[in-house]
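>>> quick one, structure for this:
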Amino acid sequence: MRELYFKQWFPISLDEAWDFFSNPSNLKDITPPHMGFVVTSSAHGDRMYAGQIIRYIVKPLMGIPLKWCTEITHVVDKQYFVDEQRFGPYAFWHHQHRFTEQNGGVLMEDILHYKVPFGVLGNLVDRMIVNREVNAIFVYRKKVLSERFGS
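Got it, this is the predicted structure:
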């Protein structure tokens, strides 16, 4: 299993950060365009809540569309939320999003645990492709979010 950690500070209020990141519709804005990310849930709402199911189509490799279903398993208002894959490309996916007021702004931390399926073959594909692609998504997000909120 992989564990990845990313952090980014924004010169915005906790309310502004929470309003943006807890809205499922905004995920497409911080996902690289080549991934063809589309939310397919018909009624996902504008605020995450524990127990919420969100369905997507994403094209992570070679433009091949994959269905992905996540559940928002935990939400503590203006502190953190957790999304876990229920169906999709990973054998395991657990992603914590944490928000802390710091130095007149907000520190956002992403703690991601994931595992690629298919045993030894999956581990090889992870080392060769998947881990690099997952990291590239977070590099893209950091750039887009810096442009949107400052750094």
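>>> only C-alpha atoms for contact and neighbour calcs from this point on.
Will do.
>>> is it true that P11 touches E147?
No: between P11 and E147 there is no contact under Cα atoms under 8 Å: 11.7 Å.
>>> want to put them side by side, so please do this one too:
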Amino acid sequence: MPSFTLERIVPAPPTEVFDLSLDVGLHLVSQSAHGERVAAGRTSGRLEEGEQITWSARHFGLRFRMTSLVFDVERPRRFRDRQVRGPFGSFLHTHEFEPIDAGTLMRDTIEFRSPFGPLGRLVDAAVMRRHLIHVITERNDGISAHFA
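Prediction:
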């Protein structure tokens, strides 16, 4: 299964970075270039263990919906979300927050698989990995900008 990890130092305590990472409003602002909106679930505030939210966004000129489940919440150390309905064959996002002298080392690990077998593997290698890195980087830019 394709995967990647992004790391970023955020100049704020892990509790604050953790909480902002679960904030619906921050997510919407950071993904505004994709016309992101909430199609179902909490529309503001912080997501919690066991909550599901359905995001609707435009990628590659098409509107997609993805329902995510938030789980394994261990504030302020980590949480995970995974697709329970949506365009991927599989999608798991692990968020980790490690205290360091400069604030927080924020680590995002994404494991994903597009549908459609061999064709999906080709899409993953040619396009999807790069696109997801860009999307997660945009989200992380929004988190960092909040603490600038």
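>>> TM between them?
In this superposition the chains share a TM-score of 0.89, using TM-score structural alignment, normalised by the length of structure 2; 148 aligned residues with a Cα RMSD of 1.8 Å.
>>> re earlier: compare P11 and E147 of structure 1 (neighbour count), which wins?
A direct count of neighbours by other Cα atoms under 10 Å for P11 of structure 1 and E147 places P11 higher, at 17 against 10.
>>> which ones are touching the more buried one?
G104, G105, V106, F149, G150, S151 (Cα atoms under 8 Å, 6 or more residues apart in numbering).
>>> and the strands in structure 1?
With strands called from DSSP state E, structure 1 shows them at 2-10, 38-39, 52-58, 66-76, 80-87, 92-102, 105-115.
>>> ok, average deviation of the second one from structure 2?
Mean deviation of strand 38-39 of structure 1 relative to structure 2 after superposition (mean Cα distance after the TM-score superposition for structure 1): 1.0 Å.
>>> repeat that for the fifth one.
In the superposition with structure 2, the average deviation recorded for strand 80-87 of structure 1 is 0.5 Å (mean Cα distance after the TM-score superposition for structure 1).
>>> structure 2: matching residues for that strand?
Taken onto structure 2 by TM-score structural alignment, strand 80-87 of structure 1 occupies residues 78-85 there.
>>> which residues sit against the matching stretch?
Contacts for stretch 78-85 of structure 2 (Cα under 8 Å, 6+ apart): 18, 66-73, 90-97.
>>> okay, now the residue lying closest to E3 of structure 1 once chain neighbours are set aside: neighbour count?
Using Cα to Cα, 6 or more residues apart in numbering and skipping residues adjacent in sequence, the residue nearest E3 of structure 1 is H113, 4.5 Å away. By other Cα under 10 Å, the residues close to H113 of structure 1 number 16.
>>> residue farthest from the centroid of structure 1?
Distance to the chain centre peaks in structure 1 at V120, reaching 25.5 Å (criterion: Cα atoms, centre = their mean).
>>> I'd assumed G122 was in contact with A91 of structure 1.
No: in terms of Cα under 8 Å, A91 of structure 1 does not count as a neighbour of G122; the distance is 9.6 Å.
>>> what do the two both touch?
With contacts defined as Cα under 8 Å, 6+ apart, the residues shared by A91 of structure 1 and G122 are V116.
>>> and the contacts of the longest helix anywhere in structure 2?
In structure 2, taking DSSP state H as the definition, the longest helix is helix 129-146. With contacts defined as Cα under 8 Å, 6+ apart, helix 129-146 of structure 2 is touched by 2-4, 6, 8, 10-11, 17, 20-21, 26-27, 29-31.
>>> and that helix, what's buried?
The neighbour-count check on helix 129-146 of structure 2 (16 or more other Cα atoms under 10 Å) flags R129, L132, I133, V135, I136, T137, E138, R139, N140, G142, I143, S144 as buried.
>>> what's the most distant pair in those?
Greatest spatial distance among the buried residues of helix 129-146 of structure 2 (Cα to Cα): R129 and S144, at 22.2 Å.
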